[in-house]
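Student: only geometry, no sequence info:
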């Protein structure tokens, strides 16, 4: 045999040609538990997504889309301002399939009673391929509930946003087979403090139409067809619909100042935009812009949770696959107690994050149920804070499982690691979400009751969870240091919610280990320090991707 073709000794075989949905037992168990009568249909829906996501072809597009990031083309060859963005073909390959799987706005036009849960499972699975392109997919999904503030605008835009056809390029919206959406809220002088936004909106002579002047500090995917933005009118912050191309086919006056050079998320064209007499249509009442756009923010936060869970699952799967095929000190890594402890701990973190995201997606399918509505409100704030915050530490530990191989770019683990902090920052960073938890608890009736009812479904099944619930309720009864303790409250309530979901939907061994470590205090704070006496081998065997 040619030496070049020999199989390297003691190296993992490629983690390719594995259906990452079917091979994910925790996901399949969650679908069976949460999907009800639609569980079979959801499993069937996931088959082709998981099969394609687990191919060498998908892995190659993941790397290429980030190796060759988008390029801003401010002018054409004649010097005319065009402000377009050129993407590598791998970006378009990823987008075409993500849109084709119905991961954009399709659930909002579906009569499937589990449409949002179905889409969430697809988002979680396909997101394991590449995270950057999931940003415009998320924005397109999330814009519809905000557009419904104005039925006429919703009717105009929703069919294109719900399309499963990826139709790239700047053309009149009515001429395109599919549309994508974006959002522009933050500005350089205020960041998360939207009250100090300085973009100005001036009404025209046509009712509902305005002209915008100002700057947006972060706008993802500036080649998308339509954006929701905030701007100031005489009545205060107001929400507007801003298309890139006007109905007559002319370009809306809008300048891309630059593309952001980010830590990760390189494939996605995050940009700064300048409005100069930019045409817009008001969405909702003047002065009520934040309340109008918050529906979009809520939906994007759900995808932040799912995206972080997706990253964690990918990281765990890569670590477990490597450990199964790599030997050291006379035994496979996956058979050695220290590695089993680490992998079991990573598996718990991954599954708990996935369950939180899917449970909240299932709540989206029951908008008229008061409990589900209130649970979604408090659960999104809690889980956005906690799941996204846990991801970087978890991914760093998973990378370490591969040793030096994991530190090499070709493994993909550095890509995951650089991506891991993103969702904790997007759509409100840690303090913003922790304080939003307190705001929801103090100002929105029913949110605490919804959390207490949800975690109360397993009351009496685990003493550690029961004690943690009682501790939180005592803390909430004394609001003296509420703001200073916001992170503690958010962390504890989120972990308790995850614990209740693990008890209901995971294996007994995994639920026991989660409650012992995350709620019972039997954990040293780093992965691989689970208490003794747990079925760690069983946890790993259940969670690792099947060959």
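Tutor: It's in. Worth saying up front: this structure is predicted, and the values here are computed from it rather than measured.

Student: C-alpha from now on. contacts and neighbour counts both.
Tutor: Noted.

Student: Number of residues surrounding residue 466?
Tutor: Residues near residue 466, counting by other CA atoms under 10 Å, number 18.

Student: And for residue 521?
Tutor: Neighbour tally, residue 521, other CA under 10 Å: 13.

Student: now residue 194
Tutor: By other CA under 10 Å, neighbour count at residue 194 equals 17.

Student: Let me know the secondary structure of the spatially closest residue to it that is not a sequence neighbour.
Tutor: Closest residue to residue 194 apart from its sequence neighbours, by CA to CA, 6 or more residues apart in numbering: residue 186 at 6.5 Å. With DSSP: H, G, I helix; E, B strand; the rest coil as the basis, residue 186 sits in coil.

Student: Put this next to the first one:
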């Protein structure tokens, strides 16, 4: 019997965008390039080109999908009944981790900065923002390793033991003593069931062993991500109060430290990372800092993690925007390309200025880390980190939802990658202090550290006179500070206004005129309701913004 003939359209899809692969994630992101050149150099951008090309390649996209389709699995016991508490990851997870570590996105910037690299943290921040677009889950152990170093340096001996391995650009998985490894990763065990963000409510107990600085830990940790990492910073109650401890996964003699992985969390967001609950029962630990100074010991770790929350959210925004702008540039409907439709141009342009504002603020904060010995930079980081953590992370879920809608039904299908971004979008707003915690931290800083308000005023003041809408909003925000800034109920409103002013000042000073004008006209008006696609910008300016943000392959 003759084969049945099918119309070509049944075998070859028409009017479907090609996959967004084969582009340089760094160089095609003009907002990121401008920010890196501004705070570092053009040479720094060139250093990131290899990373950008790899991140935008088909292989990276495939590994990102597979790492989430094949989630980690817990093996509590081996075949003989021995307790091993190991988590098995898919090959794609290890592929992603090998490259993230190899590009120096973990703790490497701290040592590079010590060696005289003036832009180590900006380079790393831009790389983290770009590389996280391959897959967001594996950024967790990378981020925790980066954030652990400032805390470990509280104790010089502990730092000498761990930091060189954490800064190594060799990914060396497996539970072995740090002395036997070419590279190591760090994790954290802070929160407990009854406390969450209120770590002072922790019940895990630390008991001295009689050896100087050594304790055993006894208790439960509600969230400990990446339990296969080599060392963990853990908060526990010692005789002197809440204290920070260093907990190695393997002991120097090669034996395993008692650290029972109770279960892996069935969580919203990525599936690639292993978030776990753990039990500590006689787990050996070394005190880091003085007893009762646990929060003070980890404060720099909190700052570094919050920076990565901002970078991670900016990455999700940029990835979602790239997919949306690419789709509408290749999809036709109702007689023309979607990208030629005035209303779709408005939506993409509105998303673009949101993404550029997030990127500009995130890289500005990374630059403050590179210049942390400068009093202004230190004070600005203190106030701008919780501001950005609150505002950028809070804006991300709605942003990703709008970008997903640009793809229509295609965006609702897992193969597009947008559902993963949508599930992941709330994460950074929850982690390392929820929106309320960060808004209240802004109030705390303003009350206790007068230099932080001066730093904010100086930063936004650098754009004074360039845009009357920005000037007016800054004045209104200062009035808000005097009127209700000290009241808890108004903390979110205040934090949002202060963050938007910082973003507006950066864009007015450095972004293309059409981007800055669109941001100030929309975000700094009292009538702004957060709806995307309601810009009053002219058609030619909308097209310019859309062209600026669409990836080039």
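Tutor: That came through, no problem. None of the values given here were measured: they were computed from a predicted structure.

Student: What does the superposition give as a TM-score?
Tutor: The TM-score (TM-score structural alignment, normalised by the length of the first structure) is 0.98; 544 aligned residues with a CA RMSD of 1.4 Å.

Student: and the residue nearest to residue 194 of the first structure, what pairs with it in the second structure?
Tutor: Residue 186 of the first structure maps onto residue 191 of the second structure when the alignment is built from TM-score structural alignment.

Student: Please report how far residue 162 of the second structure lies from residue 139 of the second structure.
Tutor: Going from residue 162 of the second structure to residue 139 of the second structure by CA to CA, to the nearest Å gives 20 Å.

Student: nope, residue 219 of the second structure is what I was after
Tutor: For residue 219 of the second structure, the distance to residue 139 of the second structure equals 27 Å [CA to CA].

Student: Between these two, point out the one with more neighbours.
Tutor: residue 139 (24 against 18).

Student: can you tell me how far that one sits from residue 213 of the second structure?
Tutor: Per CA to CA, residue 139 of the second structure is found 32 Å from residue 213 of the second structure.

Student: which residues in the second structure form strands?
Tutor: 73-77, 83-88, 186-189, 205-208, 214-225, 231-238, 241-248, 260-264, 275-288, 332-333, 336-337 (DSSP state E).

Student: out of these, nearest to residue 353 of the second structure?
Tutor: Closest to residue 353 of the second structure of those, according to CA to CA: strand 336-337, at 21.6 Å.

Student: Find me the equivalent region of that closest one in the first structure.
Tutor: Aligned by TM-score structural alignment, strand 336-337 of the second structure falls on residues 331-332 of the first structure.

Student: Would you mind listing the outside residues contacting the matching stretch?
Tutor: 323-326 (CA atoms under 8 Å, 6 or more residues apart in numbering).

Student: Stretch 372-379 of the second structure too?
Tutor: 368-369, 371, 451-452, 455.

Student: again with stretch 377-395 of the first structure
Tutor: Residues outside stretch 377-395 of the first structure that contact it (CA under 8 Å, 6+ apart): 298, 301-302, 304-305, 308-309, 311-312, 315-316, 346, 349, 353, 356-357, 360, 416-417, 420-421, 423-424, 429-430, 433-434, 436-437, 440-441, 447-448, 451, 490-491, 493-495, 527.

Student: Next step: these restricted to helices.
Tutor: 298, 301-302, 304-305, 308-309, 311-312, 315-316, 346, 349, 353, 356-357, 360, 416-417, 423-424, 430, 433-434, 436-437, 440-441, 447-448, 451, 490-491, 493-495 (DSSP state H).

Student: Contact partners for the residue most central in space within the second structure?
Tutor: The second structure has residue 312 as the residue nearest its centroid, 2.5 Å off, counting by CA atoms, centre = their mean. By CA under 8 Å, 6+ apart, the contact set of residue 312 of the second structure is 128-129, 132, 136, 428.

Student: gap between the aligned residue in the first structure for residue 162 of the second structure and residue 25 of the first structure?
Tutor: With TM-score structural alignment as the criterion, the equivalent of residue 162 of the second structure in the first structure is residue 157. Separation of residue 157 of the first structure from residue 25 of the first structure (CA to CA): 38 Å.

Student: same check, this time on residue 387 of the first structure
Tutor: Taken as CA to CA, the span from residue 387 of the first structure to residue 25 of the first structure is 20 Å.

Student: In terms of neighbours, single out the busier of those two.
Tutor: Legend: neighbour count by other CA under 10 Å for residue 387 of the first structure and residue 25, higher for residue 387 (30 against 19).

Student: The more buried one pairs with which position in the second structure?
Tutor: Correspondence of residue 387 of the first structure to the second structure, assessed by TM-score structural alignment: residue 392.

Student: Could I get the contacting residues of the equivalent of residue 275 of the first structure over in the second structure?
Tutor: For residue 275 of the first structure, the aligned position in the second structure is residue 280, judged by TM-score structural alignment. When contacts are counted by CA under 8 Å, 6+ apart, residue 280 of the second structure touches 217-221, 258-260.

Student: Farthest pair within these?
Tutor: 221 and 258 (13.7 Å).

Student: Aligned against the first structure, show me the partner of residue 546 of the second structure.
Tutor: Aligned partner of residue 546 of the second structure by TM-score structural alignment: residue 540.

Student: contacting residues for residue 11 of the first structure?
Tutor: 325-326.

Student: any idea how far it lies from residue 332 of the first structure?
Tutor: For residue 11 of the first structure, the distance to residue 332 of the first structure - CA to CA - is 11 Å.

Student: One more: residue 79 of the first structure?
Tutor: 61 Å.

Student: The alignment partner in the first structure of residue 263 of the second structure: what's it in contact with?
Tutor: Under the alignment defined by TM-score structural alignment, residue 263 of the second structure is paired with residue 258 of the first structure. Shown in contact with residue 258 of the first structure (CA under 8 Å, 6+ apart): 72, 271-273.

Student: Repeat that for residue 110 of the first structure.
Tutor: By CA under 8 Å, 6+ apart, residue 110 of the first structure lies in contact with nothing.

Student: Tell me how many other residues crowd the aligned residue in the first structure for residue 215 of the second structure.
Tutor: Using TM-score structural alignment, the partner of residue 215 of the second structure in the first structure is residue 210. The number of residues packed near residue 210 of the first structure is 22, by other CA under 10 Å.

Student: And residue 257 of the first structure, by the same measure?
Tutor: For residue 257 of the first structure, using other CA under 10 Å, the count is 16.

Student: And residue 83 of the second structure, by the same measure?
Tutor: By the criterion of other CA under 10 Å, residue 83 of the second structure has 16 neighbours.

Student: Quick check, it in contact with residue 77.
Tutor: Yes: proximity of residue 83 of the second structure to residue 77 meets the contact threshold set by CA atoms under 8 Å, at 4.5 Å.
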